[in-house]
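*Asks:* Any chance you could fold what I've pasted below:
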Amino acid sequence: MRVLKASEYRSMPWKNGGGVTTEITVSPAGAGLDDFDWRISMARVESGGPFSQFAGIDRTLAVLEGEGIVLDLAGRPSATVTKTSAPFAFPADVSTEAALIAGPITDLNVMTRRGRMTHTVQRLHISDPLEIRAGAENTLILSLDGGITISGGLPTHLGALDTLLLGPDDADVLIKPAHDTTLFVIRINGLASGISANH
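*Replies:* This is a model prediction of the structure:
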């Protein structure tokens, strides 16, 4: 069990150079934008325009701050993603244009390499203690607002945008919020060789 502090996240240019992304964590450690197995990041989107494309990558996007964004994927219906909608999963190698609903947003991006890894992303609004099961190869809990105490071993505190990383052998944890809060629970698993992801 490890806490990733928001103050220690790494910032870098978007792949297409159109903005800045804040990398929460990546695997393998130190991987670049073209050779990761999985990557979790945040980005401030100031204006509409094309999304960076990532060959062979599946992507899920959720809105952390702002009114939301409309995604227009080539050959697919447009999708509206807001702070209250479910995280939106789509292939990152399909041409995608974005339009802001009303001003800038901050988004959460989870990306895994197709055929090698799979992922799920849940948005949870909680006001009472909640047990979260580990068991995935990687389970990550991002606290949007902070004020979270984690019970499971030594007590651990999460501030705003801090992330708890659990491995497959870690025990389940009890999340205790100091106030109404939003969590994102990300589960990442590997695939057996030769088995492709179904999204």
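*Asks:* use CA for all of it now, contacts and neighbours both
*Replies:* Fine.
*Asks:* Checking residue 7 next. Helix, strand or coil?
*Replies:* helix (DSSP: H, G, I helix; E, B strand; the rest coil).
*Asks:* For the closest residue to residue 59 other than its chain neighbours, list the residues it contacts.
*Replies:* Closest residue to residue 59 apart from its sequence neighbours, by C-alpha to C-alpha, 6 or more residues apart in numbering: residue 111 at 4.4 Å. For residue 111, the contact set (C-alpha atoms under 8 Å, 6 or more residues apart in numbering) comprises 38, 39, 40, 57, 58, 59, 60, 119.
*Asks:* if we go to 10 Å?
*Replies:* Taking C-alpha atoms under 10 Å, 6 or more residues apart in numbering, we find residue 111 in contact with 26, 36-41, 54, 57-61, 89-92, 117-120, 188.
*Asks:* Buried members of those residues into ChimeraX, please.
*Replies:* Per 16 or more other C-alpha atoms under 10 Å, the buried members of the contacts of residue 111 correspond to this ChimeraX selection:
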select :26,36,37,38,39,40,41,54,57,58,59,60,61,89,90,91,92,117,118,119,120,188
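*Asks:* and for comparison, fold this next one:
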Amino acid sequence: MTIRPTLRLQRFADHRLMPWKNGKGETREVASSEDAASGLLWRLSLATVSGSGSFSAFPGIDRTIAVMAGDGMVLTVGGESQPPLTTDTEPFAFSGDAEVTAESLGGETTDLNLMTRRGVWHHRLTRRRLTRRPLAAPLTLEVQASTAALVFSGAAQVSVNDAAFTGAFGDVLLGLTQGDRITLTEAKSEGYLFIAEFAPVAEGWAR
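*Replies:* Coordinates of the predicted model:
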């Protein structure tokens, strides 16, 4: 079978590594897009947080964060403390304009970040649990947005339109697009599959 050239599995070690200025973490940029008129349009990244501290401000950006591994954190957004973010909680959306601080709940935490330019692009971040128990039926998802990525927080084998890919923690399947069918064929460890979908607002995609 011929795999669409834009569809590729990017390994965790191949993400672009960018240490934080405050020394309390590092970001691995998976992919991003920008233009001269608006600047950053969207960015997908993984961050490793080693302690409490402040988030950088991103004016005009909508953000969603999800904990992939570690003890998690408590965010204070615009002066309001939020419920703890852990591997057991759903992705959390907030404005990049807000003043945000994070209180570590223990050791190192790895989180997934999805950002889009407000009013220009929008996004949705969802997840599906991986379990090593036999599946009663295949788990199949259909991509709804024009651009999407599949992020692994556990080891699993998936197929996209019958092309097979095996990912491990932090690997990302890029190049997904509207209408692609993702089927989980085997979970090799516990964890989650995160589906990051994003599209220009002008396309009229209903999140």
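*Asks:* now what about the TM-score between them?
*Replies:* Here the TM-score for the pair of chains, by TM-score structural alignment, normalised by the length of structure 1, is 0.85; 192 aligned residues with a C-alpha RMSD of 2.6 Å.
*Asks:* related to what we said a few turns ago, quick one: secondary structure of the counterpart of the residue nearest to residue 59 of structure 1 in structure 2?
*Replies:* The alignment partner of residue 111 of structure 1 in structure 2, by TM-score structural alignment, is residue 115. Secondary structure, three-state DSSP: residue 115 of structure 2 is strand.
*Asks:* Residue 115 of structure 2 and residue 179 of structure 2, how far apart?
*Replies:* From residue 115 of structure 2 across to residue 179 of structure 2, the span is 22 Å (C-alpha to C-alpha, to the nearest Å).
*Asks:* for the residue nearest to the spatial centre of structure 2, what are its contacts?
*Replies:* The residue lying closest to the centre of structure 2 (C-alpha atoms, centre = their mean) is residue 112, at 4.3 Å. Shown in contact with residue 112 of structure 2 (C-alpha under 10 Å, 6+ apart): 27-28, 44-48, 64-69, 91, 125, 151, 153, 170, 194, 196.
*Asks:* Which residue, other than its chain neighbours, is closest to it?
*Replies:* Once flanking residues are discounted, residue 112 of structure 2 sits nearest to residue 46: 4.6 Å by C-alpha to C-alpha, 6+ apart.
*Asks:* other SSEs contacting the one helix or strand residue 33 of structure 2 maps to?
*Replies:* Using DSSP states H and E, residue 33 of structure 2 maps to strand 25-35. Judged by 3 or more C-alpha pairs under 10 Å, 6 or more residues apart in numbering; DSSP states H and E, strand 25-35 of structure 2 is in contact with strand 16-19, strand 39-49, strand 109-117, strand 147-152, strand 172-176.
*Asks:* Quick check: next helix or strand after the longest one?
*Replies:* The C-terminal neighbour of strand 39-49 of structure 2 among helices and strands, as given by DSSP H and E, is strand 53-54.
*Asks:* repeat for the last one
*Replies:* The element immediately downstream of strand 172-176 of structure 2 (helix or strand, assigned by DSSP H and E) is strand 181-187.
*Asks:* circling back: just the buried ones out of the contacts of residue 112 of structure 2, please.
*Replies:* Buried, going by 16+ other C-alpha under 10 Å: 27-28, 44-48, 64-69, 91, 125, 151, 153, 170, 194, 196, out of those.
*Asks:* Roughly how far does residue 116 of structure 1 sit from residue 188 of structure 1?
*Replies:* Taking C-alpha to C-alpha as the measure, residue 116 of structure 1 falls 11 Å from residue 188 of structure 1.
*Asks:* Between the two, which contacts overlap?
*Replies:* Listed as contacting both residue 116 of structure 1 and residue 188 by C-alpha under 10 Å, 6+ apart are residue 38.
*Asks:* What residues of stretch 180-189 of structure 2 count as buried?
*Replies:* In terms of neighbour count (16+ other C-alpha under 10 Å), stretch 180-189 of structure 2 has its buried residues at 180, 181, 182, 183, 184, 185, 186, 187, 188, 189.
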